[in-house]
Structure formats: C-alpha cells, structure tokens
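**Student:** Have a look; sequence and predicted model below, questions after that.
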Amino acid sequence: MTDRVRSLSSSRPKETAVKTRRREYLSIPDLCAELGISRDTFYKWRARGTAPRCTKLPNGALRILRDDLEDWLNDRKEVA
C-alpha cells in the first residue's frame, strides 16, 4: 500500500453504530392494565379530552405511544 492510499484510507470517517430507539405503542387494554383503570374510564377521559394522546390506526384501533403516556403522567404530578 502506498503512502497516498494509506493516508486516504485513514482520513475517512469511521462508521459508528447508530442506535435507533424503537417506538413502543400500547393498546387500550395494555394502557388500562398499566394504569389500573377500566376501559370505560379511558373512554370517558377521551370524551372529555383528558386522556393521553392517541394514534388512530387505519383499522380504527387506538394506540398510545409510551412517550406520550409518560409525558401525560408527568403533566399530572403534584407537588406534595
């Protein structure tokens, strides 16, 4: 390997592994189980506009992004 080729290969940026975070979606039953609420309670919250943000899938099913649930819960924290 010549000096020129060696210097070109060493000047290339090294590839780094990029970790992509997988989005976690919860179904309504999963959300209700995690919060310890009934499905009816969730839909009452949704009707009042106080439920966590939902994503409506093309088949009509609702999903809640884990990050949106965490944000929603953090917004409801009270200072004791």
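**Tutor:** Everything's here; your move.
**Student:** okay, CA-based contacts and neighbour counts for the rest of this
**Tutor:** OK.
**Student:** Pull the contacting residues for Arg46.
**Tutor:** Arg46 is in contact with Pro52, counting by Cα atoms under 8 Å, 6 or more residues apart in numbering.
**Student:** buried set for the lengthiest strand in the chain?
**Tutor:** Longest strand in the chain, counting residues (DSSP state E): strand 62-65. Of the residues in strand 62-65, 63-65 count as buried by neighbour count, 16 or more other Cα atoms under 10 Å.
**Student:** got another, please set it beside the one above:
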Amino acid sequence: MSTSNRHLTVDEVCTELGVARSTFHDWRAKGRGPRCIKLPNGKLRIRRADFDKWLSEHEDVVA
C-alpha cells in the first residue's frame, strides 16, 4: 500500500497532531476534523491523503 493510500488510526492522527483523542472527537462532532471512514466494527480510519489535504486547508499563511 502506498503512503498516500494508507489509512491512519485516530491514535496515529492524534499523535501526529499532538492532541488528545477527546479533542479529535470534539472536532469531528463539530464537523471540523479530517474526513473519516467508519468501519463496520465502529472504529474510524482516516486516509493519509484526506488527512494531508485537511492539514493543508488549515495552514495559517502569514503574508
């Protein structure tokens, strides 16, 4: 599986961002988190490409 097609766990995303799981779930509840895939077992996965796109959309560019 290529890096861009990899599916991240919520824990991996939280570790990369340095945020608590509760923060991630709060963002998700408010529609502000990265796009997620809900698996039949209820667990969430985030496509690496979707996560990277979400990150770039939230960059604070100072002119």
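**Tutor:** Yes, it's here. This one's a predicted model, so the numbers in the text were calculated from it and none came from an experiment.
**Student:** Superposed, what's their TM-score?
**Tutor:** Here the superposed chains carry a TM-score of 0.88, computed using TM-score structural alignment, normalised by the length of structure 2; 61 aligned residues with a Cα RMSD of 1.4 Å.
**Student:** Pull up the aligned stretch in structure 2 for the helix or strand that the longest strand of structure 1 is followed by.
**Tutor:** Per DSSP states H and E, strand 62-65 of structure 1 leads on to helix 66-75 as the next helix or strand towards the C-terminus. Aligned by TM-score structural alignment, helix 66-75 of structure 1 falls on residues 48-57 of structure 2.
**Student:** Please apply the same query to stretch 33-52 of structure 1.
**Tutor:** Going by TM-score structural alignment: stretch 33-52 of structure 1 matches residues 15-34.
**Student:** hey, where'd the strands end up in structure 1?
**Tutor:** Counting by DSSP E, the strands of structure 1 are 25-26, 55-56, 62-65.
**Student:** average distance between the longest one and structure 2?
**Tutor:** Comparing strand 62-65 of structure 1 with its match in structure 2 after superposition yields a mean distance of 0.3 Å (mean Cα distance after the TM-score superposition for structure 1).
**Student:** and that strand, what other elements does it pack with?
**Tutor:** When contacts are defined as 3 or more Cα pairs under 8 Å, 6 or more residues apart in numbering; DSSP states H and E, strand 62-65 of structure 1 packs onto strand 25-26, helix 28-35, strand 55-56.
**Student:** 6 Å instead?
**Tutor:** In terms of contacts (3 or more Cα pairs under 6 Å, 6 or more residues apart in numbering; DSSP states H and E), strand 62-65 of structure 1 is packed against strand 25-26, strand 55-56.
**Student:** With the first one instead?
**Tutor:** Contact here means 3+ Cα pairs under 6 Å, 6+ apart; on that basis strand 25-26 of structure 1 packs against strand 62-65.
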